[in-house]
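Student: this one's structure only:
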């Protein structure tokens, strides 16, 4: 039962909470429900809430079943009508019984709601719901990385995406109707496809042959480009695991004899719950045999001189940051809750008064203003920012941690390559951290330097958007070595969903 009560708690607080839905679910303390199942239930129920509100009000469910709250009704009706396995409660459970005794009427009202929307099938209605929930993301492609451990681009073009038409440019993906696919020119094994595909039912996705990973998120592992001569690899801040599995795929492609004395990937995640998500993803992607997960292990507590890490030659650092560059698919769809007093014949009690409408508007404005004053990092930690001084203080704290992480990585005796990246728009966490790291005593003692643009892998060398010279304290070489991405960017043909800065050291 905790699944529905935890989901109801998240939905009930969604109107006045900041941060991504994923960070709120996976960062939830003392939760009993599996976070993946909880996340899916909350997200899908919110997507369908406008339709389900109508269904619940037409049946007058909340008048007939007084023990139900609007939020619980929404969640339970969603699973009854739309979840493949139905309501996740025992057959004899009271909440399940009070919903299922109205199943016939609820099903009929869902059919009527579908017909009112001129959707010939439930799948057609599902497409409508997905488009409506997509919001801003509908203007972007869906990025898919083909997992080289299990498949190839050629195989996926012939199978999973056989009905997609090859696009001539990334713009075609979002401007043309129908299903289109585009092979990315910068990152190997990366595809951009038209929005709207339901991956939960796609075999290639459920089996780990393809992985949903935004283009900018692929930059760090691709820039690191670990090869057999680099030895073992560390992913310092690993969950949920996209970059960890990307590293494994790159290693596999560089060394076809993967099973013979393979390189080891050490993946650290200090949050034990997030580490479970990492473990699941590594297993699905087929990289479990070469990945050693440090459950609840803080990378900063790892001894660089320990025997286990004597052969570590490459490290990927994607640490906690302000998350100011994250946009897109993890946003919470607008929530529509059923009215307990709604008249089933008309679906409501008439138009709200002007006073009530103004009250709701003020409440919405207050929530929006509050959200603008809260900085949420990519771990879901919230900091109230009341002034520019508060923002500077928070960014300084984050950048100090990021610098400490980089300096710790410099200490591994056999390390040859390091990539450092954030999903932040702020130079304090990006170019300035790089400059400070290069100026540190450990960097000078070990001979670390920036990986110049001309020495980078071809796709990153050709990437046109570089660091900001002013942020790099006027050092043009460092700025040119840094790789930036910005949301949108159609003039560059990338169509990225998130901002990211990536830099390499060698």
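Tutor: Yep, it's here. Not measured: the values here are computed from a predicted model.

Student: going forward, measure contacts between C-alpha atoms and count neighbours the same way
Tutor: Noted.

Student: any chance you could map the helices in the stretch 1-150 of the chain?
Tutor: Listed in chain order, the helices of the stretch 1-150 of the chain (DSSP state H, counting those that start in this stretch) span residues 2-12, 21-26, 35-47, 49-59, 61-64, 70-82, 94-100, 103-116, 122-134.

Student: of all those helices, which one is nearest residue 396?
Tutor: Residue 396 sits nearest to helix 21-26 of all these, at 22.1 Å, using C-alpha to C-alpha.

Student: how distant is that closest one from the center of its chain?
Tutor: From the chain centre to the centre of helix 21-26 is a distance of 10 Å (C-alpha atoms, centre = their mean, to the nearest Å).

Student: now for it, which elements pack on it?
Tutor: Applying 3 or more C-alpha pairs under 8 Å, 6 or more residues apart in numbering; DSSP states H and E, one finds that helix 21-26 contacts helix 35-47.

Student: residue 174 contacts residue 141, correct?
Tutor: Yes. At 6.2 Å, residue 174 and residue 141 qualify as touching, with contact defined as C-alpha atoms under 8 Å.

Student: so which of the two has more stuff around it?
Tutor: Per other C-alpha atoms under 10 Å, whichever of residue 174 and residue 141 has more neighbours is residue 141, with 27 against 20.

Student: name the SS class of the residue sitting nearest the centre point of the chain, please.
Tutor: The centroid of the chain falls nearest to residue 330 when counting by C-alpha atoms, centre = their mean (5.9 Å). In three-state terms, and counting by DSSP: H, G, I helix; E, B strand; the rest coil, residue 330 is coil.

Student: how far away is it from residue 470?
Tutor: 32 Å (C-alpha to C-alpha, to the nearest Å).

Student: same deal with residue 6?
Tutor: Note on residue 6: its distance to residue 470, by C-alpha to C-alpha, is 47 Å.

Student: then this one, side by side with the first:
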């Protein structure tokens, strides 16, 4: 039953908008670290989601949940205890409260647990994976004739000959990718690929599989030589490579924009490549490589020029201290971190990277990635970046920062989001506003670091509110203009990349738009956005950028830092009434920031637990058979459990 419970918990998390299908499956799999479990969760959850509307129809038509209200409730869950109390039988209520807390914190909803089990009963080739004598299986199989009858009736009504016609269809490429997940020993390789790709949106985009040469272990020249010895043909142009891939299985190309990046056909099998298995090649989408490249490419160019001209670059670095210091504000799963580490490692830069990750689970993923990439010049820190003090003497040498905060993920086309019912429009807009406020808070925090000279902000979103909107609101802050912060010009930010920022979202300022980088799936990458801020303390403060008229759906976004809680000027200027509005706005922004910060670790804010008073009232209302003394003892037991949980 454990696998069914955990699969249902993933569905619960999807319903609560706590993450993507793949991300949540990976997160659940990391709890046990069993080989191939992530791939197994993915296949089961996706299959249930494809049949979900139909399964819910079957449950309604057969009245299964109504007739078996406790069948899909774990015996030691809070729901079971509440049901026992409501029954009014003191002995069963007391027994339920004293049960082990195996499912106390994470009990799946009966509907989702029933959906997973009915799926296996009706549509899985293996059937229910429970012993034949298991009481849940025996009870559920009694309903199979009624379920089969309703299933056949629905196929006739919808005029489909097979069960597959009752599913939500998947895009061809996604379906092909899922069907390729192997069994047995091969599953371990597929699970590794699944974990790495699902955690960072690294699936092949369209026809291209992007691979980064890990220059901590290898050089681009060595990689090219290795491919050619293996019978691969190299092309200088990605489009030519794709054309050749129609008739040749082994082709690759050098990327025109990012030096250590290679393009391979999407059909390439990573588990068969030894260079991928040992970490010399890393799967990383091209757009995901852009932030670290934009941040550090000028440093590499300066170092190369200095060496060419015979200048003592190493001596200059020694005068400054310990070499270049880079800080990654939100580092997990670690692809951008390891790329930054590779770019600054060794002579003549001798740089180091500090990598911050707040969530413990994601911090472990980060450390695993650092080990795989052999990134010994990275210091991982299990801390919230916002808790670091910009004037901390230990961080005074940090000059380059990567800021890739939590975002909507709207630029990742293969998240399987179409299988999950969309949130109401207002709910989606509220989430985007909350994320935007948090993004401004974390970017502002980075710009305040005393030694910061170059800060790159990026998202895997295509929404203007999270991209140009954040940039314009930060540029509009007098504090940062007076500090000398401005956008790096186009010639420092992937100058040959054609797709730039949206002019209308930049208040009509073409120069600002040209400084920004945008990616869309039609570019052969995930949807992405990159902005590079540079600091010139000696220059005159730049004028305020043009005011961008907010779209109607975001007009109520408070123009304030989620971190600072600065109220909008109009509200503050209206006397007492304005003060109340400002206070309310500040509260709203603080709440938005809290919600958005929770998103960094893939969690949604939890609702407050019911109070003891409420629990007692509910128990009393439905518990006429319980005496006052029994009610008191139950309340006392509940209070003890809550205190123990709080102490943990």
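Tutor: That came through, no problem. Remember, it's a predicted structure, so these values are computed and weren't measured experimentally.

Student: TM value for the aligned chains?
Tutor: Once superposed, the chains reach a TM-score of 0.66 (TM-score structural alignment, normalised by the length of the first structure), with 380 aligned residues with a C-alpha RMSD of 3.7 Å.

Student: of the helices of the stretch 1-150 of the first structure, which is nearest residue 287 of the first structure?
Tutor: It is, among the helices of the stretch 1-150 of the first structure and with distance given as C-alpha to C-alpha, helix 35-47, at 20.3 Å.

Student: which neighbouring elements make contact with that closest one?
Tutor: Secondary-structure packing of helix 35-47 of the first structure (3+ C-alpha pairs under 8 Å, 6+ apart): helix 2-12, helix 21-26, helix 70-82, helix 122-134.

Student: other SSEs contacting the last one?
Tutor: Yep, that's helix 122-134 of the first structure we're talking about. Against helix 122-134 of the first structure (3+ C-alpha pairs under 8 Å, 6+ apart) you get helix 35-47.

Student: hang on, the earlier thing: and of the helices of the stretch 1-150 of the first structure, who's closest to residue 357 of the first structure?
Tutor: Ranking these by proximity to residue 357 of the first structure (C-alpha to C-alpha) places helix 49-59 first, at 19.0 Å.

Student: okay, the angle between that closest one and helix 122-134?
Tutor: 120 degrees (axes from the mean of the first three to the mean of the last three C-alpha atoms, to 10 degrees).

Student: gap between helix 49-59 of the first structure and the chain center?
Tutor: What separates the centre of helix 49-59 of the first structure from the centre of its chain is 29 Å, taken as C-alpha atoms, centre = their mean.

Student: any idea what residue 443 of the first structure aligns with in the second structure?
Tutor: In the second structure, residue 443 of the first structure lines up with residue 480, judged by TM-score structural alignment.

Student: residues contacting its match?
Tutor: When contacts are counted by C-alpha atoms under 8 Å, 6 or more residues apart in numbering, residue 480 of the second structure touches 447, 474.

Student: show me which residues of the host helix or strand of it are buried.
Tutor: Assessed by DSSP states H and E, residue 480 of the second structure sits inside helix 478-483. Neighbour-count burial for helix 478-483 of the second structure flags 480-483 (criterion: 16 or more other C-alpha atoms under 10 Å).

Student: same thing with stretch 250-264 of the second structure?
Tutor: Neighbour-count burial for stretch 250-264 of the second structure flags 250-255, 258, 260-264 (criterion: 16+ other C-alpha under 10 Å).

Student: likewise for stretch 55-65 of the first structure?
Tutor: Those would be 55-63, for stretch 55-65 of the first structure by 16+ other C-alpha under 10 Å.

Student: just the closest of these to residue 486 of the first structure, please.
Tutor: Distances from residue 486 of the first structure to the buried residues of stretch 55-65 of the first structure, taken by C-alpha to C-alpha, are shortest for residue 55, at 40.9 Å.

Student: spit out the contact partners of the residue nearest to that closest one when sequence neighbours are not counted.
Tutor: In space, and not counting its chain neighbours, residue 55 of the first structure is closest to residue 109: 5.4 Å by C-alpha to C-alpha, 6 or more residues apart in numbering. For residue 109 of the first structure, the contact set (C-alpha under 8 Å, 6+ apart) comprises 55, 58-59.

Student: repeat that for residue 455 of the first structure.
Tutor: Counted by C-alpha under 8 Å, 6+ apart, residue 455 of the first structure has contacts residue 461.

Student: what do we get in the second structure for it?
Tutor: In the second structure, residue 455 of the first structure lines up with residue 492, judged by TM-score structural alignment.

Student: for residue 417 of the first structure, same thing?
Tutor: In the second structure, the residue matched to residue 417 of the first structure (TM-score structural alignment) is residue 454.

Student: before we move on, what about residue 407 of the first structure?
Tutor: Matched across to the second structure, residue 407 of the first structure falls on residue 444, judged by TM-score structural alignment.

Student: can you name the residues that contact that match?
Tutor: Contacts for residue 444 of the second structure (C-alpha under 8 Å, 6+ apart) come out as residue 474.

Student: equivalent analysis for residue 253 of the first structure, please.
Tutor: Shown in contact with residue 253 of the first structure (C-alpha under 8 Å, 6+ apart): residue 148.

Student: you'd agree it is in a helix?
Tutor: Yes. Under three-state DSSP, residue 253 of the first structure sits within a helix.
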